[in-house]
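> below is the sequence, then the predicted model.
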Amino acid sequence: MAKEKLFEVKDLRISAYNDEKVEIPIVKGVTFDIHEGEVVALIGESGSGKTTISLAALAYTKPGLHFTGGEVLLRGKDVLTMAPLEQRALRGANVAYLAQSAAATFNPAITIGEQVTESAVLHGVLNQAEATKRAEALYHALELPDPNRIGYRYPHQVSGGQLQRLMAAMALCGKPDLMVLDEPTTALDVTTQIEVLKAFKKVIKEENAAAIYVTHDLAVVAQIADYIVVLYSGEIMEQGPVEQIINHPSHAYTKRLMDAVRPTPTAGMGVQVGDEHDRDVPAIEMEHLTAGYGGIVDGEPIATILRDVSVKVENGHVVGVIGESGCGKSTMARVMAGLLPQAKGHVRLEGKELNGSLNDRKLDELQKVQFVFQMADTALNPKQVIGDIIGRPLEFYHGIKGKKKHAKVAEILEMVELPAEFASRYPMELSGGQKQRINMARSLAANPEVMLCDEVTSALDSIVGANVIKLLTALRDKTGVSFVFISHDLSTVGSFADEIVVLYAGRVVEQGPTDEVLSPPYHPYTRLLISSVPELRIGWLEDTMQKREMAAGIARGVEITKIGCPFFNRCPMAIENTCDVKDAPIRELKDGHQIACHLSIDQLNESEANTQQILHGYEKIGKDKPLETG
């Protein structure tokens, strides 16, 4: 029996006016349908109109935009022609919106339960008692910990992945007809992303909910969508069932998006670096470093984040630092930059000891270590033109002024592949990818020895992110600058870094050349990360969640421990009364590859061989029994 058509977009047109009051079309005649219980994905790179179209479901446009034509029908009624009070009643009750950032969505001063139930009660869909009961049922369905009490907590008392699922509970509490999910997993690490996707898919199916899923990640779309609409510059390039678009795409642009999908991390991805920039001492190194927050008690921070970490970055090399949210990646960069003094250990720049605080560092030491922040939107001053933003470090560190400064700004813009006329623009006039290039150009203007890149591609679409990596590679080859590239995306790190450091709960569990780290034997946590990178294959999520290490690794949270291996509670191969009470020994492999694990190299190799054998047999016999890996 055919499902009822719930939502229709017919020839939707949205425009804006430029400074000369000339109308510029943004969305150019888009048409698609959504049936009950169906998830329709809108995909395309930044600026393709995905969010603009999805917001039309709430009869809303961003400031500066206006509807110029078409219809948006919810159960046959055009939401664009409704009276303002009707539109207001629609939002949250009939159409619920899930934003990209859960942290920005929740009020830190109000309990989770109050916020999850607020919309349902406000719109009169449920009374408070009914809403609370439904919220608790949704906490169970979304597999949240302590579902009967989590509503009494505050947003800061739960993890990022849990907050993302609580945002889904907030949207579903009022039983809306349609959910709009706007990049809900883009900024999450791979293991948290799987956890959230699994929960979303389960609850959408159980609730028979319909959804618009906005994303640029085709591998994610393959796991959750029933139907795909491919957008470019406000127009539909191609649309159809997920199986057709993923396996038999017809448009060149869809194929281009597929080429930009992150590959599964494997040996052979690693970058070979020449020795033309080599020196006798590392560009920067950390030795037996312990750091954290909240003051020092008995030589230890009150909240210890990094414990006994040693990392070297050779000149002209890229060291990728990977791990889940909260593992200490950004804390490591902050210590290197002098933003956070260490409690113990050493930081050396070109062999010379650095003071822990940037206030005590010399000007040339500050100039040689530059930080590129994750969010260009908040890192760039919106009231300064690009020329002043890039020109400030030229003047501060090198005393370059006047015409020489303008010429140097143009040269640096060219270096990041942007035209010189961008110097007179403001950040708001640039796209996300362009702003990220300006963010990097500002650091380059200091002429640094080391650039600390903190998740600089996590909020960018696949195509723009790939272009940024290409740019960074060219800069390294040309200038010899070293990079510490922090990311939760193992595929991006694998394609750019020549060495990888795997952090877990503030400790280095594995490090070495990229090809060695991505080849068996792996640390059990590295294997979990590699297994968690979505593949462009329908059914991958279900297959993956049946592996034993995924079930163990995804289900439990990160615990920072003082003794034993911190991965003990999530490891499918953990040894009782050993892994939980003794620090893991460092296993030395070839070419400087190290694994911190109580299991011997032979045991790790044997475990990997067993996994591959079972996986191979599983593929041969079909999908009629769950996986169990040893």
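Done, it's in. Residues are numbered from 1 along each chain as shown.

> when you work out contacts or count neighbours from here on, use the C-alpha atoms and nothing else.
Fine.

> right, and Thr61 touches Gly49 too?
No. If you go by CA atoms under 8 Å, Thr61 and Gly49 don't touch, sitting 11.4 Å apart.

> compare neighbour counts for these two and give me the winner.
Gly49 (22 against 18; other CA atoms under 10 Å).

> show me the contacts for that one.
Ile26, Val27, Leu231, Tyr232, Ser233, Gly234 (CA atoms under 8 Å, 6 or more residues apart in numbering).

> counting neighbours, which of those comes out on top?
Of the contacts of Gly49, with other CA under 10 Å as the count, Val27 tops at 26 neighbours.

> looks to me like that one is in a strand.
Yes. Using DSSP: H, G, I helix; E, B strand; the rest coil, the assignment for Val27 is a strand.

> now for the contacts of Gly49: which two are most distant?
Ile26 and Leu231 (11.8 Å; CA to CA).

> so what's the residue lying closest to Glu243 once chain neighbours are set aside up against?
Counting by CA to CA, 6 or more residues apart in numbering, Glu243 lies nearest to Ile538, which is 7.4 Å off, once chain neighbours are set aside. Ile538 makes contacts with Ala222, Gln223, Glu243, as judged by CA under 8 Å, 6+ apart.

> in which helix or strand would I find Ile538?
Secondary structure from DSSP states H and E places Ile538 outside every helix and strand.

> tell me how far it lies from Glu207.
22 Å (CA to CA, to the nearest Å).

> same deal with Pro147?
18 Å.

> one more: Asn610?
Taking CA to CA, one finds Asn610 at 38 Å from Glu207.

> take this one as well and set it beside the first:
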Amino acid sequence: MTQLIRVEDLRVVAGDPGSEVEIVKGVSFALEKGEVLALIGESGSGKTTIALALLGYARRGCRLSGGVVQVGEHDMLALSEKELQGLRGNRVSYIAQSAAAAFNPAKKLLDQVVEGPLIHGLGTRAELEAKAIGLFRDLALPNPERIGRRYPHQVSGGQLQRVMAAMALISDPLLVVLDEPTTALDVTTQIDVLRAFKRVVRERGATAVYVSHDLAVVAQMADQIVVLNGGQILEQSATAPLLKAPAHDYTRSLLAAARPDTRIRPPCGIAEEGPLLTITGLTAGYGNKNLHGMPAIRVLEDIDLTVRRGQAIGVIGESGSGKSTLARVVAGLLTPALGGLTFDGQPLGGSLSERTPEQFRRIQMVFQNADTALNPMHSVATILSRPLKMYFGLKGAALQARIGELLDLVRLPRDMADRRPNELSGGQKQRVNLARALAAKPDLILCDEVTSALDTVVGAAILELLRDLRQQLGVSYLFISHDISTVRALCDDIVVMYSGHKVHAGRRESFAEAPYHPYTDLLIHSVPELRQGWLETCGATSGELPPIGERANLPELCTFLNRCPMRIDGLCNRTAPNRRTLDNGSEILCHRDAADLLVTQRGVTPTSFGAYA
């Protein structure tokens, strides 16, 4: 094989001249043609900074101060900006974490895919459009001949991520840099995208650098792994031996954090008391209402749910399942069309204006993205002081003392009170986000994907903090996530939602082994495992899933009908299922009984499959 990428003693500094700080400290590695190398580490480890250096690029406030970055015959650190522009999007391509932010919303997808190679003179428009359609097909995009005519907002997140991959690969680059390309995706979508990436990279013999904080994902993609911390390489090895016997303690900590079912100790010593929040027959959605008061787009249908005092309930499902809409209804940010809510035995109004100040205080929400939830112009002290002043009228020394107590609660140093959000790490910002909710002394906290944007180590620390705060304060959680392993590690009960319906609910213990609702089975087998080869076999228990169709949204049929590998023709496509209780106490919305589910989910095809008379 031929060495294609060579990085020697790479150094990057940040800050103003005279006060620069070295953030990448003498990093060296090499990559053969056709190999995939992973850069892995926590936020701030330097992995994205190193990946961008492969394009000869440094972010604002940073400078490539020394070393060698050789891509093919090109010394990226010795080239002028004009020469680098001729290589970027041509010989070196980049796939960003957020496809939604990378596309122009005013241009069609195909126009954006062929724009770069047209600028670089790599072919005629007709030739490049034909090549793009071929890539769409290779990347398993639906309707490859027509999807390019759509605008970015007209395709799903997973489809947009694959279109970005086509944009990166269309120039047949020497090197493709993939920067956390699946972090923001649902676990089921992530599998499709990873499979498409891996197949195309292998088939085309592309050389790639994959940036990630998730070792389980990296295990499916990389030939070798570079472990980074503090801008330095701590360990470098082929993938298999590193996963089996990591040499460095830090690598072992990453491996431990990647096993979510074991990284959090089960809650103990917490007595669940009477009902705190009760939801009955809830239907909600968006858009203009008809004469019967029903919204044009129904997102939630007939939801029943009870949260007891001191209890943590996890709500899981893919994007569009309705889980965040459920949180918005409980928070008073969306008025339900049907159904009722009761909080601590009293009616809970559908909007904030219908709630008492005390109800408003006792239900707080922690949002997914702390970057947008925290005012960048305010200090941490100012952010925390607002609820303390509003709810309790604190001021002066009492206010400052309580701010210090809140920082202690979320395990942040008290001197961080004077910092602004842009001076904090992602995990620190999420702790401030949580401290603001705790300032109100709530009884119920709505946690909406609070760890999904964090790396595995920081996310594990936030989950541990939530567990300890629950034990210390007796607070209840409605914990929303798309990752069943995260929910299973923290919560007592789990509710699985699909297309606005509650399809499975039960105690955490009942999710440890089959039987499950077919959709729950899909979610469980979509969480990457820490072993090579998992990606090629992970669909074995769920089967091939057809695309979601309009029929699945008809209320008189099963909501999961068109994606279910266990559907019974003649029954599932004619009659809506009733709720049934399994032997383990779980409740599912399915025509299948426990015996059928159990046999199928253990890998044996039952004789009852096929047409239903």
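Here it is on my side, so go on. Computed from a predicted structure; not experimentally measured.

> trace the residue nearest to Glu243 of structure 1 over to structure 2, please.
Taking TM-score structural alignment, Ile538 of structure 1 has Gln532 as its aligned residue in structure 2.

> can you check Phe496 of structure 1 too?
By TM-score structural alignment, Phe496 of structure 1 lines up with Leu490.

> can you give me the strands for the stretch 501-613 of structure 2?
Assigned by DSSP state E, counting those that start in this stretch, the stretch 501-613 of structure 2 shows strands spanning 501-507, 579-581, 587-589.

> got it, and the stretch 301-450 of structure 2?
312-316, 338-343, 346-347, 363-366, 444-448.

> out of the ones you listed, which is closest to Thr372 of structure 2?
Of the strands of the stretch 301-450 of structure 2, nearest to Thr372 of structure 2 by CA to CA is strand 363-366, at 11.6 Å.

> in structure 1, what range does that closest one match?
Going by TM-score structural alignment: strand 363-366 of structure 2 matches residues 369-372.

> stretch 70-77 of structure 2 too?
Going by TM-score structural alignment: stretch 70-77 of structure 2 matches residues 73-80.

> roughly how far is the matching stretch from the heart of the chain?
Centroid separation between stretch 73-80 of structure 1 and its chain, computed with CA atoms, centre = their mean, to the nearest Å, is 34 Å.

> what sits up against that stretch?
Lys5, Leu6, Phe7, Glu8, Val9, Ala56, Ala57, Leu58, Ala59, Glu71, Val72, Gln87.

> most neighbours among those, please name it.
Ala57 (28 neighbours).

> what do we get in structure 2 for that residue?
For Ala57 of structure 1, the residue aligned by TM-score structural alignment is Leu54.

> gap between the nearest residue to Ala497 of structure 1 once chain neighbours are set aside and Ile469 of structure 1?
Once flanking residues are discounted, Ala497 of structure 1 sits nearest to Val318: 4.8 Å by CA to CA, 6+ apart. Taking CA to CA as the measure, Val318 of structure 1 falls 11 Å from Ile469 of structure 1.

> intersection of neighbour lists for those two?
Phe496.

> looking at these two, which has the bigger crowd around it?
Counted by other CA under 10 Å, Val318 of structure 1 and Ile469 do not tie: Val318 has more neighbours, with 26 against 17.

> map the more buried one across to structure 2 for me.
Using TM-score structural alignment, Val318 of structure 1 sits opposite Ala312 in structure 2.

> wait, doesn't that match sit right on Asp492?
Yes. The criterion here is CA under 8 Å, and Ala312 of structure 2 meets it with Asp492 at 5.6 Å.

> pull up the overlap in contacts between these two.
Counting by CA under 8 Å, 6+ apart, nothing touches both Ala312 of structure 2 and Asp492.

> who touches Met550 of structure 1 in this structure?
Leu528, Ser531, Ser532, Thr544.

> Gly320 of structure 1 contacts Leu503, doesn't it?
No. Look at Gly320 of structure 1 against Leu503 with CA under 8 Å: they stay out of range, at 10.4 Å.

> please say which of these two ends up with more neighbours.
Gly320 (29 against 23).

> quick check: the more buried one vs Glu576 of structure 1, distance?
In terms of CA to CA, Gly320 of structure 1 sits 32 Å off from Glu576 of structure 1.

> which residues do Gly320 and Leu503 of structure 1 both contact?
With CA under 8 Å, 6+ apart as the test, Gly320 of structure 1 and Leu503 reach no residue in common.

> give me the nearest residue to whichever residue in structure 2 pairs up with Pro184 of structure 1, chain neighbours excluded.
Under the alignment (TM-score structural alignment), Pro184 of structure 1 pairs with Pro181 in structure 2. Leaving aside its sequence neighbours, Pro181 of structure 2 sits nearest to Gln97 (CA to CA, 6+ apart; 4.5 Å).

> could you do Thr105 of structure 1 as well?
Thr105 of structure 1 sits nearest to Ala99 (CA to CA, 6+ apart), 7.1 Å away.
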